[in-house]
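# heads up, no residue letters with this:
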């Protein structure tokens, strides 16, 4: 399809290239002379372009254009030269000037046809469609222009479909992004609610007391109490009542203990009796 476009574009490139009397009319005075001089310069520039001397041809075409505003051929052919060099902006400007200054429909058709070619190369399909339509208005019989118009319409539809697909993809991406952001926001809210709820339950446990913790405390207190009781409980033979210990002594041990106690009582009694016999000492004053 691209090859077909190139063939069509190139086939219309040099329309009017050798035409030096495209707008030949009887002129009066200086204007007539300038117009004829402009046509001569156009012919000279055509030959330079055929000899592939683009620089000289460009300069000569510019001289021809400066000589006469009515010389559409010089503008059109210079546009073709720029098109060959892929200077599409310069080419379009010269084709546009040629279309505006052209006196016949045939010349307008050529200018608008090549304007459409420029738009096609720039992939500006909507503008290409309009340019080819204008060319056909001036020459409805040109099948080459008609084919290019159909091709431009086809490319325009493909472009619109591609743009629509891209827009749909972008909309889907935006929707997916929005859904993800909403899900993330909902998840954050749910997490915050869970955190607040857990915090409230912890506060209630602190106020009411954790049953498990209370059970542990009671168990610890019970163990401590049992430990204290074990500490307070005397070991075997220690802190037990005398009677209980005596019941654990042999008869001989009991006899020895009683005799020792009697002996102690006798000693105490003898000391007390001795004090009674001696009497209480009387303190006397010294006779100075």
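That came in fine, so what should we check first? Predicted model only: the values in this text are computed from it and were never measured.
# C-alpha from now on. contacts and neighbour counts both.
Will do.
# hey, where'd the helices end up in the stretch 1-150 of the chain?
Across the stretch 1-150 of the chain, reading from the start of the chain, the helices by DSSP state H, counting those that start in this stretch fall at 2-11, 29-50, 54-67, 72-84, 88-101, 105-121, 125-138, 143-208.
# Counting neighbours, what do you get for residue 67?
The local packing of residue 67 (other Cα atoms under 10 Å) involves 19 other residues.
# likewise residue 101?
Other residues within reach of residue 101, judged by other Cα under 10 Å, total 18.
# what's the answer for the one 10 residues further on, then?
The tally of other residues near residue 111 (other Cα under 10 Å) stands at 35.
# Please verify my assumption that residue 42 contacts residue 61.
Yes: A contact is recorded between residue 42 and residue 61 when judged using Cα atoms under 8 Å, the distance being 5.8 Å.
# Report the set of residues contacting both of those two.
When contacts are counted by Cα atoms under 8 Å, 6 or more residues apart in numbering, residue 42 and residue 61 have residue 74 as shared neighbours.
# Out of the helices of the stretch 1-150 of the chain, which one sits most buried?
Highest mean neighbour count of these: helix 72-84, a mean of 27 (counted as mean count of other Cα atoms under 10 Å).
# ok, structure two:
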């Protein structure tokens, strides 16, 4: 029984070793093929980007965890101007990197791409990560200084835009408030106008009530005025006319004429009486 167990264990170890050996051979072959594809891509990248891209993709397919294929393909996209695809491939290279040197190169190029995309704040972080993996790289340090200056200007522009937006929003709010106040004033004026019109209409109705007509269709006020005028005329008839200064009344003229007639009649009667007696002649004096 023990002998059987030993045989089984020996066979299992042999199979496992053989399987691991096979896998190792496959990995070595994939790595070799990937490196060959990268090499072929590097030869034609400056002359034929399409062919180089195809070779780098083959390298990634053969060995997805290798950094060479994704890193070189990212650089090829960067040179061709396809920054978004370049950024994706270099981030892939960072994730697959196993050494600080590889990470430094990938982060440095990521910083360059972000600067091209005017993402200065993100570029600062990329250059800092590159320096963490290689603090002696003066080129990365120089690019970091440029990125910081760019990020500073970027923040100032952002703050200025926010201030301008806040100012514009404030002005819009003030204009809105002014329009609301104006509309409110117009509404109040309209209410006051309606109130005044209602008041005037009430006054007119009240006046119409005071000017009611009598049975003959004449306004009572007019009737009362005529009645008052009639009473006034009756009073004037009852009272003797009052003499006015510098002017004789009709009664005074009548009395004066009667007096003159009476006086003239008396004179005429006296003259008639003297005619009947004869005229007395004056004579000379005696001697």
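That came through, no problem. Keep in mind it's a predicted model, so treat the numbers as computed, not measured.
# where does the TM-score land?
Between these two chains, after superposing, the TM-score reads 0.60 (TM-score structural alignment, normalised by the length of structure 2); 191 aligned residues with a Cα RMSD of 2.9 Å.
# Save the helices of the stretch 1-150 of structure 1 as JSON lines, and put in distance to residue 274 of structure 1 too.
Output for the helices of the stretch 1-150 of structure 1, formatted as JSON lines (distance: least, Cα to Cα, whole Å):
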{"stretch": "helix 2-11", "distance to residue 274 of structure 1": "153"}
{"stretch": "helix 29-50", "distance to residue 274 of structure 1": "169"}
{"stretch": "helix 54-67", "distance to residue 274 of structure 1": "163"}
{"stretch": "helix 72-84", "distance to residue 274 of structure 1": "159"}
{"stretch": "helix 88-101", "distance to residue 274 of structure 1": "153"}
{"stretch": "helix 105-121", "distance to residue 274 of structure 1": "152"}
{"stretch": "helix 125-138", "distance to residue 274 of structure 1": "151"}
{"stretch": "helix 143-208", "distance to residue 274 of structure 1": "77"}
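# To residue 267 of structure 1, which of those helices lies closest?
Nearest to residue 267 of structure 1 among those is helix 143-208 (70.9 Å), distances taken as Cα to Cα.
# Structure 2: matching residues for that closest one?
Aligning helix 143-208 of structure 1 against structure 2 (TM-score structural alignment) gives residues 138-203.
# Can you provide the mean distance from the matching stretch to its aligned counterpart in structure 1?
In this overlay with structure 1, the average offset of stretch 138-203 of structure 2 from its partner residues is 1.7 Å by mean Cα distance after the TM-score superposition for structure 1.
# any idea how far that stretch is from the chain center?
Average the C-alpha atoms of stretch 138-203 of structure 2, do the same for its chain, and the two points are 6 Å apart (Cα atoms, centre = their mean, to the nearest Å).
# Ok, stretch 257-272 of structure 1 next?
Stretch 257-272 of structure 1 has its average C-alpha position 109 Å from the chain's average C-alpha position, going by Cα atoms, centre = their mean.
# so it corresponds to what in structure 2?
Using TM-score structural alignment, none of the residues of structure 2 align to stretch 257-272 of structure 1.
# Name the residues that touch that stretch?
With contact meaning Cα under 8 Å, 6+ apart, stretch 257-272 of structure 1 is reached by no other residue.
# contacting residues around residue 56 of structure 1?
When contacts are counted by Cα under 8 Å, 6+ apart, residue 56 of structure 1 touches 45, 48, 49.
# quick one: residue 68 of structure 2 from residue 131 of structure 2, how far?
As defined by Cα to Cα, to the nearest Å, residue 68 of structure 2 lies at a distance of 21 Å from residue 131 of structure 2.
# whoops, residue 233 of structure 2 was the one
Here residue 233 of structure 2 is placed at a distance of 126 Å from residue 131 of structure 2 (Cα to Cα).
# Nearest residue to the middle of structure 2?
Nearest to the centroid of the C-alpha atoms of structure 2, with distances taken as Cα atoms, centre = their mean, sits residue 172, at 3.7 Å.
# Residue 220 of structure 2: how many residues sit nearby?
Count around residue 220 of structure 2 with other Cα under 10 Å applied: 16.
# cool, the one 10 residues further on as well?
Residue neighbour count, defined by other Cα under 10 Å, stands at 12 for residue 230 of structure 2.
# Then the one 4 residues further on?
Residues lying near residue 234 of structure 2 (other Cα under 10 Å) number 11.
# Now do the buried residues in the helix or strand hosting it.
With elements delineated by DSSP states H and E, residue 234 of structure 2 resides in helix 220-238, which encompasses its position. For helix 220-238 of structure 2, the neighbour count (16 or more other Cα atoms under 10 Å) marks residue 220 as buried.
# and it, how far out from the chain's middle?
A distance of 73 Å separates the centroid of the chain from that of helix 220-238 of structure 2, by Cα atoms, centre = their mean.
# Next up, the contacts around the counterpart of residue 59 of structure 2 in structure 1.
The equivalent of residue 59 of structure 2 in structure 1 is residue 64 (alignment by TM-score structural alignment). Listed by Cα under 8 Å, 6+ apart, the contact partners of residue 64 of structure 1 are 37, 38, 39, 40, 41, 42, 71, 74.
# Leaving out sequence neighbours, find the closest residue to residue 64 of structure 1.
Setting aside the residues directly before and after it, residue 64 of structure 1 is nearest to residue 38 in space (Cα to Cα, 6 or more residues apart in numbering), at 4.2 Å.
# What is the equivalent residue in structure 2 for the one you found?
In the superposition onto structure 2, residue 38 of structure 1 corresponds to residue 34 when matched by TM-score structural alignment.
# I'd assumed residue 63 was in contact with that match.
Yes: Residue 34 of structure 2 lies in contact with residue 63 (Cα under 8 Å); the separation is 6.1 Å.
# Residue 45 of structure 2 and residue 101 of structure 2: what is the separation?
Noted for residue 45 of structure 2: a distance of 23 Å to residue 101 of structure 2, by Cα to Cα.
# Same question for residue 129 of structure 2.
Taking Cα to Cα as the measure, residue 129 of structure 2 falls 12 Å from residue 101 of structure 2.
# Was I right to think residue 71 of structure 2 contacts residue 87?
No: checked against Cα under 8 Å, the pair residue 71 of structure 2 and residue 87 is beyond contact range at 9.9 Å.
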